[in-house]
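> Fold the stuff below for me.
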Amino acid sequence: MTLLTIFIGGGLGAVSRYLAGSWVNRLMGPEFPWGTLLVNVAGSFIIGFFLTWMEHRLPVFPYWRPLIAIGFLGGFTTFSSFSWETVVLLRNGDYLLAALNTGGSVLLCLTGVILGIWLARPAGG
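Predicted coordinates for the structure are as follows:
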């Protein structure tokens, strides 16, 4: 049952990534991988929030973590696309954009996790 839960979450996450990333890239243009940045930052925030919320508030349901944290967010976020898009920027000579993508992704994703944790913690916790 756990594998099926991960499978379903992963499929939903991958489709969500495609839709969100495509929409953002159409709005912002192809010069920078905005779609990948958005889904990775959003996924980082969600995992920080969800796992903290689950730890403090949700009743224990054995399939929440595999469904959301492993399946959905594993399909939604994408380190491989981030890596590929950064290499493409480097290959095209866009060194500043590659550096901004690398530094910005790490900084914003970590900030997203921390903000998610902070917002999900119970008051006084």
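
> drop to CA atoms for contacts and neighbour counts, all remaining ones
Will do.

> Which of the helices or strands spans the residue positioned nearest the centre of the chain?
In the chain, the centroid-proximal residue (C-alpha atoms, centre = their mean) is residue 43; its distance is 2.5 Å. Counting by DSSP states H and E, the element that carries residue 43 is helix 34-56.

> Another for comparison:
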Amino acid sequence: MTSKATNVATRFPHAAKYFAESWVCPCCGQGDELNADVTLNYGTEVFEKVSCPKCFGEWKNEYRLHAIRHNETGDVVLNPSQPLAALQALAAASWLDEAPYDSDELTAAKRQARDAMAMAVRAS
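Alright, predicted model coming up:
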């Protein structure tokens, strides 16, 4: 692990839990109410300043537009510049289909990719 990766892991030891349950502080792991401050919009990106009243940690949540969804029909148009487009290309070429000769790790990775695509286009 590089020293930069080590520093990030040290600063955000609860990042995985934060991604799963966004109300948990990625710095201290406490479930206290987090404070969202200024939201800055830059084209297809949004940055939200967030802080924790318990540990006084501060960070920015970053959001990127990956799709637009029609309100009435639920039709989705994906942003082709996102990694999701790469997964869709692999799926279209049947590269994400399970095969009897796949290792357990590859089978799990293919399943994860298919699940990620399904969640990305699921109606909200």
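
> What does the TM-score come to for these two?
With the length set by TM-score structural alignment, normalised by the length of structure 2, the two chains reach a TM-score of 0.25; 54 aligned residues with a C-alpha RMSD of 4.8 Å.

> so the residue nearest to the centre of structure 1 sits right up against residue 79, yeah?
No. If you go by C-alpha atoms under 8 Å, residue 43 of structure 1 and residue 79 don't touch, sitting 11.3 Å apart.

> that older thread, just how off-centre is the helix holding residue 43 of structure 1 within its chain?
Remark: helix 34-56 of structure 1 is offset 6 Å from the chain centroid, using C-alpha atoms, centre = their mean, to the nearest Å.

> who touches that helix?
If you take C-alpha atoms under 8 Å, 6 or more residues apart in numbering as the criterion, helix 34-56 of structure 1 is touched by 17, 20-25, 28, 60, 65, 69, 73, 76-79, 81-82, 101, 105, 108-122.

> In this structure residue 98 of structure 1 contacts residue 89, no?
Yes. Taking contacts as C-alpha under 8 Å, residue 98 of structure 1 lies within contact range of residue 89: 5.4 Å.

> thinking again about what came up before, of the contacts of helix 34-56 of structure 1, grab the buried ones for ChimeraX.
In ChimeraX, selecting the buried portion of the contacts of helix 34-56 of structure 1, with burial taken from 16 or more other C-alpha atoms under 10 Å, looks like this:
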select :17,20,21,24,25,65,69,73,76,77,78,82,101,105,108,109,110,111,112,113,114,115,116,117,118,120,121
